[in-house]
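Mind looking at a prediction? Sequence and model below.
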Amino acid sequence: MGARVARMFRNFNLENRVFRELSKEKPRAAPRHAVTPPPSAAGSEAAGTAVDPVNQRSDRLLSHLQSVYVESKDPAAATAEALTEVTQRDKEAERRPLRFSLPGDPYGSVELTDVPKGKLTITEALKALSSHQHQPQTWTPEKIAQEYSLDLKDTKALLEFFIPFQVQIIPPKTETAKQIKAS
């Protein structure tokens, strides 16, 4: 019912409103800018007075253009060259034999035999972290850095900020809830 009432008010006196709008004087359009027609090609040749500086041949500019040398390279070839440089640099970098690896092929990756100095595999990092966590007096940051050919600053940061095996048992709020007993 509300739609009917709204339609009645919308259509009320519609014809009178339309005639009133149509009978209003329309606004005049803005005057166009006066444009001089471009000189025709035939007229400029006959007169000889108009010179087109864009199409005119300039010996000075032509000599400058002949002295320019442009060398371009294919971006795909440039990236291939960069990849070969990186692989050659990795081969040239000092490498150390792998200290620890998981038996088998757990992640479907190629088994490594050596790694660059200053880097660790995930298994080596986990082994070093667990050794330090279980025996911090024996496995000091200095010894870990020496064993795995790492920077001492990086080793200290690794031991401080990367804690993968920390289990926290939160006590239940009620005494009737089951709780895992620490062994």
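Thanks, I have it. Because the structure is predicted, anything quoted here is derived from the model rather than measured.

Going by C-alpha atoms from here, please, whenever you check contacts or count neighbours.
OK.

and the strand or helix carrying Ala128, which residues are buried?
When secondary structure is defined using DSSP states H and E, the element that contains Ala128 is helix 122-134. For helix 122-134, a neighbour-count test (16 or more other Cα atoms under 10 Å) marks 124-126, 128-130, 132-133 as buried.

which of those residues lies closest to Gly2?
For the buried residues of helix 122-134, the minimum distance to Gly2 (Cα to Cα) is 72.4 Å, reached by Leu126.

Now the terminal residues of stretch 29-44, how far apart.
Across stretch 29-44, the straight-line distance between its terminal residues is 35 Å, by Cα to Cα, to the nearest Å.

Would you map the strands across the chain?
For the chain, the strands defined by DSSP state E cover 95-97, 114-116.

If you tally nearby residues, what's the number for Thr121?
Thr121 is surrounded by 16 other residues when neighbours are defined as other Cα atoms under 10 Å.

tell me the contacts of it?
Under the criterion of Cα atoms under 8 Å, 6 or more residues apart in numbering, the contact partners of Thr121 comprise Val115.

The residue nearest the centre of the chain and Ala182: what is the separation?
In the chain, the C-alpha nearest the mean C-alpha coordinate belongs to Thr79, at 17.4 Å (Cα atoms, centre = their mean). For Thr79, the distance to Ala182 under the criterion Cα to Cα works out to 56 Å.

next one: stretch 137-147 to chain centre, how far?
The offset between the C-alpha centroid of stretch 137-147 and the centroid of the whole chain comes to 38 Å, using Cα atoms, centre = their mean, to the nearest Å.

putting a second one here so we can go through both:
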Amino acid sequence: MSNMGARVARMFRNFNLENRVHREISKEKPRAAPRYEANLPPSAGSSEAVETADSISQKNDPLLTLLKSVYVESKDPAAAEDSKDVKAGDEAERRPLRFSLPGEPYGLVELKDVPKGKLTIVEALKALGSHQRQPETWTTGKIAQEYSLDLKDTKALLEFFVPFQVHIIPPKTDSAKQIKAS
């Protein structure tokens, strides 16, 4: 609904835009206010400016040698330990892939393993299909254990992700054609 409001607002904003632009461009531009004349002595201001510019452009040898002697090397030991822990933990938290599509569909790289708590689409479809065909064998607990998933996530997956159900809505009138279930 907000999309329609944006369209109406854009329509009013762009209404007669070209004529309004030409009218604004053709207006006479306002003149700028005259600048205030400052009464500065010309010699005093310019000599200080020249001295400042000279001191900035000259090299200061003592400061340059001190700067060359400074060497900074920084290492964050906490970050180095964290990155090692993450790499070691990441390898331990992976499980081998259970099911995959034959070949390389859509040019995707073939996966060898998956992080624990995650599923590939093929594995999710396989688990959902198995649960739908044999719900007493493929229970929520067994699917969670088989694919190293959290029980809460598995329950949500089985409840909300249902790709295989087809609902045929009956027509409101008897004269309408209906697809017969075979």
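Perfect, thanks for sending it. Treat the numbers as computed from the prediction; the structure is a model and nothing was measured.

Nearest to Thr87 of the first structure among the strands of the first structure would be which one?
Each of those has some distance to Thr87 of the first structure by Cα to Cα; the shortest is strand 114-116, at 12.2 Å.

just checking, what packs against that closest one?
For strand 114-116 of the first structure, the packing partners by 3 or more Cα pairs under 8 Å, 6 or more residues apart in numbering; DSSP states H and E come out as strand 95-97.

tell me the average deviation of the strand it packs on from the second structure after fitting.
Once superposed with the second structure, the aligned residues differ from strand 95-97 of the first structure by a mean of 2.2 Å; criterion: mean Cα distance after the TM-score superposition for the first structure.

The second structure: matching residues for that strand?
On the basis of TM-score structural alignment, strand 95-97 of the first structure is assigned to residues 94-96 in the second structure.

Show me which residues of the matching stretch are buried.
Under the neighbour-count criterion of 16+ other Cα under 10 Å, stretch 94-96 of the second structure has 94-95 buried.

where's it relative to the chain centroid, distance-wise?
Here the centre of mass of C-alpha atoms in stretch 94-96 of the second structure, compared against the chain's by Cα atoms, centre = their mean, lies 26 Å away.

coming back round to it: quick one: the strands of the first structure as a markdown table, columns for distance to Val18 of the first structure too.
Formatted as a markdown table, the entries for the strands of the first structure read as follows, by distance: least, Cα to Cα, whole Å:
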| stretch | distance to Val18 of the first structure |
| --- | --- |
| strand 95-97 | 89 |
| strand 114-116 | 85 |
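
can you give me the helices for the first structure?
Residue ranges of the helices in the first structure, as given by DSSP state H, are 2-11, 14-23, 41-47, 59-66, 75-92, 122-134, 141-147, 152-161.

Which among those helices is found nearest to Pro172 of the first structure?
That would be, of the helices of the first structure and by Cα to Cα, helix 122-134, which comes in at 27.1 Å.

how much does that closest one stray from the second structure?
On superposition with the second structure, the average gap between helix 122-134 of the first structure and its aligned counterparts reaches 1.2 Å (mean Cα distance after the TM-score superposition for the first structure).

which residues are in contact with that helix?
The set of residues external to helix 122-134 of the first structure that reach it, using Cα under 8 Å, 6+ apart, is 99-102, 138-140, 144, 159, 163-165.

Narrow those to just the buried residues.
So, of the contacts of helix 122-134 of the first structure, 139-140, 144, 159 end up buried under the neighbour-count rule (16+ other Cα under 10 Å).

hmm, back to that, would you mind giving the helices of the first structure as CSV with distance to His33 of the first structure added?
Listed next are the helices of the first structure as CSV, based on distance: least, Cα to Cα, whole Å:
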stretch, distance to His33 of the first structure
helix 2-11, 43
helix 14-23, 29
helix 41-47, 24
helix 59-66, 36
helix 75-92, 49
helix 122-134, 75
helix 141-147, 80
helix 152-161, 73
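
Can you say which of those is nearest to Pro171 of the first structure?
helix 122-134 (23.8 Å).

Please state the offset of that closest one from the chain centre?
When C-alpha coordinates are averaged (Cα atoms, centre = their mean), helix 122-134 of the first structure and its chain have centres 33 Å apart.

ok, now stretch 47-56 of the second structure?
A distance of 51 Å separates the C-alpha centroid of stretch 47-56 of the second structure from that of its chain, computed with Cα atoms, centre = their mean.

which one among the buried ones among the contacts of helix 122-134 of the first structure gets closest to Arg57 of the first structure?
Comparing these against Arg57 of the first structure with Cα to Cα places Leu159 closest, at 73.3 Å.

excluding its backbone neighbours, what's nearest whatever residue of the second structure lines up with that closest one?
Taking TM-score structural alignment, the alignment pairs Leu159 of the first structure with Leu158 from the second structure. Nearest residue to Leu158 of the second structure in three dimensions, chain neighbours excluded: Leu128, at 6.8 Å (Cα to Cα, 6 or more residues apart in numbering).
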